[in-house]
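prediction below, plus the sequence it came from.
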Amino acid sequence: MRRIAAVCAVALVGGMVVTPSAVAKPPAGACNSADPGMQTVSTMPWAQRTFDPRRAVWPHSTGRGVVVAVVGSGVDADHPQLRGAVLRGTDFHFEGSLPGNFDCDSQGTAVASLIAARPRAGVGFAGLAPGAEVLPVRVSDRSATAFGPGEQVTSRHVASGIRYAAEQGADVIAVTLASSHSIARVRDAVEYARKRDAVVVAAVGGADDEGAGASYPAGYPGVLGVAAVNYRGTLDQSRVSPHTDVVAPGADVLAAARERGHNYYSGSEFAAGFVAATAALVRAQHPTMKAGKVVQRILATADPSRGLGYGKGMVNPHRALTDKLVDDDPVPLAAMKPRTVDPAYEAAVSWWRRAGSIAMAVTGLLVLGAVLGLVLVPSVRRARRRRWLPSRAAPVSTERVVEAPPDEVFLFPKPPAEQ
């Protein structure tokens, strides 16, 4: 983990001399229309409340000493919460000698702020790894989520950006763009970065992107593919892809806007920012841990998956930093020994089972006989007394009986007139 020196440069873009600005503005002639600054939001966003970094994460690691490359639209180094956190980087979009520490669109600035924005008094938003540094790698001019054939961002620029980040010693590389097609030069660049021990994190793309769920470089071996979820924890603004390894907040998340202030963003590229920050936290806590082990730790400590498209589940920075994991391979269980059978014992058990069944049947018959005897014996005795003749009921009298009403009963004596 080494700091990458920042230097100034002068570049030629379209025949125009371009001088980098230091007051939150792109170099003259670099942007047709840069996004305006936004208002500052003081409340704490839902994603930061979910991770609770001040209590659950920063006591263990802030990402200090780790360099995270952001391959996207550039990063505005003059944003108040990113000053001192952004290195010079480079610009592959113009293919000159421009740095990458400016942004026309805010996409790259937003992703970088989710990683390394410094806390400020009175502002609830901050990056998940505020001790890390950001290496901006600019490969697009405006907001872009896809690269490759038919897209405004070429695979050559993306591959060059990944190689450049690895060569500069980036510990984590966050790729904010995705392609539905596997492209050889990008695959080779990812492999090059992995050989240089970089953790590669990639967005899986938006729900409207073409392709049947395929996503690259997320689909390449060793790359952490990230999809976006909303505050309910369900997929949002992100495709369902078999190349998703984990999910993270990426729908209506608050992040820095270029120049100043904050804005709300949605997309898997912003979810990738949280996962890249988690990788930076782990690498700062375990400086000697290899990139492959960092990836394994993030996957092993993710909260349980909700189903197809969620990979291992929601990334959990706290568990990634605090869970005690065993690096050794699982210990195999002892081979099961077959149970030996004693023929004599099995025969005895079988005999007793049969005897028990017979005894139960005999007992049932005896009980039934006793019940029948109690019912039938009195009936037989009465039949014998009648000499087995059927009994008859007493005849019913046909004489009409008229009952006279009772004499009158007086509670008091009759009056003299009636006596």
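Everything's here; your move. Residues are numbered from 1 along each chain as shown.

C-alpha from now on. contacts and neighbour counts both.
Noted.

so for stretch 59-68, what gets flagged as buried?
Using 16 or more other CA atoms under 10 Å as the test for burial, stretch 59-68 gives His60, Ser61, Thr62, Gly63, Arg64, Gly65, Val66, Val67, Val68.

could you measure from the residue nearest to Ile162 when sequence neighbours are not counted over to Leu224?
Once flanking residues are discounted, Ile162 sits nearest to Ala189: 6.1 Å by CA to CA, 6 or more residues apart in numbering. As for Ala189, its distance to Leu224 is 15 Å (criterion: CA to CA, to the nearest Å).

which one of the two has more residues nearby?
Neighbour count, other CA atoms under 10 Å: between Ala189 and Leu224, Leu224 has more, with 28 against 21.

now do the same contact list for the more buried one.
Val200, Val201, Ala202, Ala218, Thr244, Asp245, Val246, Val295 (CA atoms under 8 Å, 6 or more residues apart in numbering).

okay, pairing it with this:
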Amino acid sequence: MVTSFASRLSRRRGSLVFLLRSLVGASLVLAPTGALPARPAGSHAAAPAARAARAAPPSRRSLERALNWGIGAIDADAAYAQGATGRGVTVALIDTGVSAAGTDLLAGLSDKSIDVVADRGEDGGARHGAQTASLLAARHDGRGSLGVAYDATILSVRVDTAGSCSKACRINGTNLARGIDYAVEQGARIIALPLEAPNRLSQIEPALVRAVEAGALLVTAAGNHGDPEPSWPARYAADPRFAGSIVIAGATTPSGRVARWASKATGAEHRYLVAPGQNLVTNCGRRSCAKVSGTSYAVSFVAGAAALLLERYPQLRGPELATLLLDSAVDLGAPGADPVSGTGMLNVARAMRLARTQLAAGASGGAADDRS
């Protein structure tokens, strides 16, 4: 059984615009998709270059900062002012792969990045992985756009089915489970899953359990169909087997409203928050950038926020990271967790303050590692 969806490409001011349409069938797809050269099977990204002393925080007036409206929307500048940039944190991105060339995050790609499909070769797969990676960790280098956790390391795990990305990328549960297990084996503390399916995926449940037991935080996409409830595997967030270690990312517009096309929080209100997901500029090359929308891209913001927290407080485990992100969200709509926006809008500054307060309160004998 196969799930797919259509995306529409158009040119607008030199950028590619991706518009999600619909989901059909019954397996797993990325949400949303586009077409891009992905890394060859079995190849690795270049090892991260040696990094110089930490640069000054990005100016709010700089072009790379201005290109990513989402950074201001989640109040990430407060974290940068405290020196949090994601340095030393590895985020596993389970997606369509990230090309080692032609991206503004090359220095942040792990040399452990892989393609779980053997002998695929360079097949012109989807741009989706490069787009989500760029929003998460594009370098602060004065060029292109800026990622939320711009000093984080991306462990790219490509899992899409070979040859499936001409119209829509497909993933089978076996490869997805292999990707999750690989991320855990490599010590990734944050696992981003910017994908969706209409049905339960029993093949990946043991891998999810192993990720939770390892202390990882999993960030999942709500889905792009405007349904009252999230898609799978996001719905696993409400399953007690996963110990509160899964967070669902819904999407907001630049005006701060929940996107009408984003699947909502019914049934998982306390495990769901929203983040920027519409009209985002990403994956800038020499002459153009992509302009994208989808809950996949909200995953990048939530995972990036978690990386900022984890750099400052490396003792945090998945459930603690999830609780900090969810409890510090800015309430939207009806008071408290609600079926539309869940716990509210991601806010990095509030999450950092909450972490500092809670860890200091429980730090009898120095359990907290507050580096501010």
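Structure's in. What do you need? Please read these numbers as outputs of a predicted model, since none were measured by experiment.

got a TM-score for the two of them?
For this chain pair, the superposition-based TM-score is 0.69 by TM-score structural alignment, normalised by the length of structure 2; 285 aligned residues with a CA RMSD of 3.1 Å.

of the contacts of Leu224 of structure 1, which belong to strands?
Val200, Val201, Ala202, Val246 (DSSP state E).

translate Ala211 of structure 2 into the numbering of structure 1.
Here Ala211 of structure 2 is matched to Ala193 in structure 1, going by TM-score structural alignment.

and the most centrally placed residue in structure 2, how far from Gln203 of structure 2?
By CA atoms, centre = their mean, structure 2 has its centre lying nearest to Ser300, at 2.7 Å. Per CA to CA, Ser300 of structure 2 is found 24 Å from Gln203 of structure 2.

can you check Asn68 of structure 2 too?
Taken as CA to CA, the span from Asn68 of structure 2 to Gln203 of structure 2 is 36 Å.

these two: which has the busier surroundings?
Looking at Asn68 of structure 2 and Gln203 with other CA under 10 Å, you find the greater number of neighbours at Asn68, namely 21 against 15.

quick one: residues contacting the more buried one.
With CA under 8 Å, 6+ apart, Asn68 of structure 2 has these contacts: Leu135, Ser145, Leu146, Gly147, Leu280, Val281, Thr282.

in what helix or strand does the fourth one lie?
Yep, that's Gly147 of structure 2 we're talking about. Counting by DSSP states H and E, no helix or strand carries Gly147 of structure 2.

what do we get in structure 1 for it?
Checking TM-score structural alignment: Gly147 of structure 2 goes with Gly127.

list the contacts of its match.
Ser113, Leu114, Ile115, Ala116, Ala117, Arg118, Pro119, Ala277.

what's the farthest-apart pair in those?
Based on CA to CA, the longest span within those runs between Pro119 and Ala277 and measures 14.8 Å.

what's the closest non-adjacent residue to the aligned partner of Val66 of structure 1 in structure 2?
Residue pairing (TM-score structural alignment): Val66 of structure 1 is matched to Val89 of structure 2. Leaving aside its sequence neighbours, Val89 of structure 2 sits nearest to Ala152 (CA to CA, 6+ apart; 5.3 Å).

what about that neighbour, distance to Thr103 of structure 2?
Ala152 of structure 2 sits 15 Å away from Thr103 of structure 2, going by CA to CA.

surely Leu308 of structure 2 and Tyr150 touch.
No: checked against CA atoms under 8 Å, the pair Leu308 of structure 2 and Tyr150 is beyond contact range at 9.4 Å.

how about the helices in the stretch 201-350 of structure 2?
205-213, 295-312, 318-327, 348-361 (DSSP state H, counting those that start in this stretch).

what's the spacing between the last one and its chain's center?
Looking back up the chat, that one is helix 348-361 of structure 2. Distance of helix 348-361 of structure 2 from the chain centroid (CA atoms, centre = their mean, to the nearest Å) equals 22 Å.

between that helix and helix 318-327, how many degrees?
130 degrees (axes from the mean of the first three to the mean of the last three CA atoms, to 10 degrees).

for the second one, same thing?
On the basis of the same axes, to 10 degrees, helix 295-312 of structure 2 is oriented at 110 degrees to helix 318-327.

packing partners for helix 295-312 of structure 2?
On a contact count with 3 or more CA pairs under 8 Å, 6 or more residues apart in numbering; DSSP states H and E, helix 295-312 of structure 2 meets strand 90-95, helix 128-137, strand 190-193, strand 217-221, strand 246-252, strand 272-276, helix 318-327, helix 348-361.

let's have those in CSV, adding distance to Phe5 of structure 2.
Shown next, in CSV, are those (distance: least, CA to CA, whole Å):
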stretch, distance to Phe5 of structure 2
strand 90-95, 16
helix 128-137, 13
strand 190-193, 17
strand 217-221, 15
strand 246-252, 18
strand 272-276, 22
helix 318-327, 30
helix 348-361, 32
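
neighbour-wise, which of Ala152 and Thr103 of structure 2 wins?
For Ala152 of structure 2 versus Thr103, neighbours defined as other CA under 10 Å are more numerous around Ala152 (28 against 21).

from what I can see that one touches Ala92, true?
No: the criterion here is CA under 8 Å, and Ala152 of structure 2 misses it with Ala92 at 10.5 Å.
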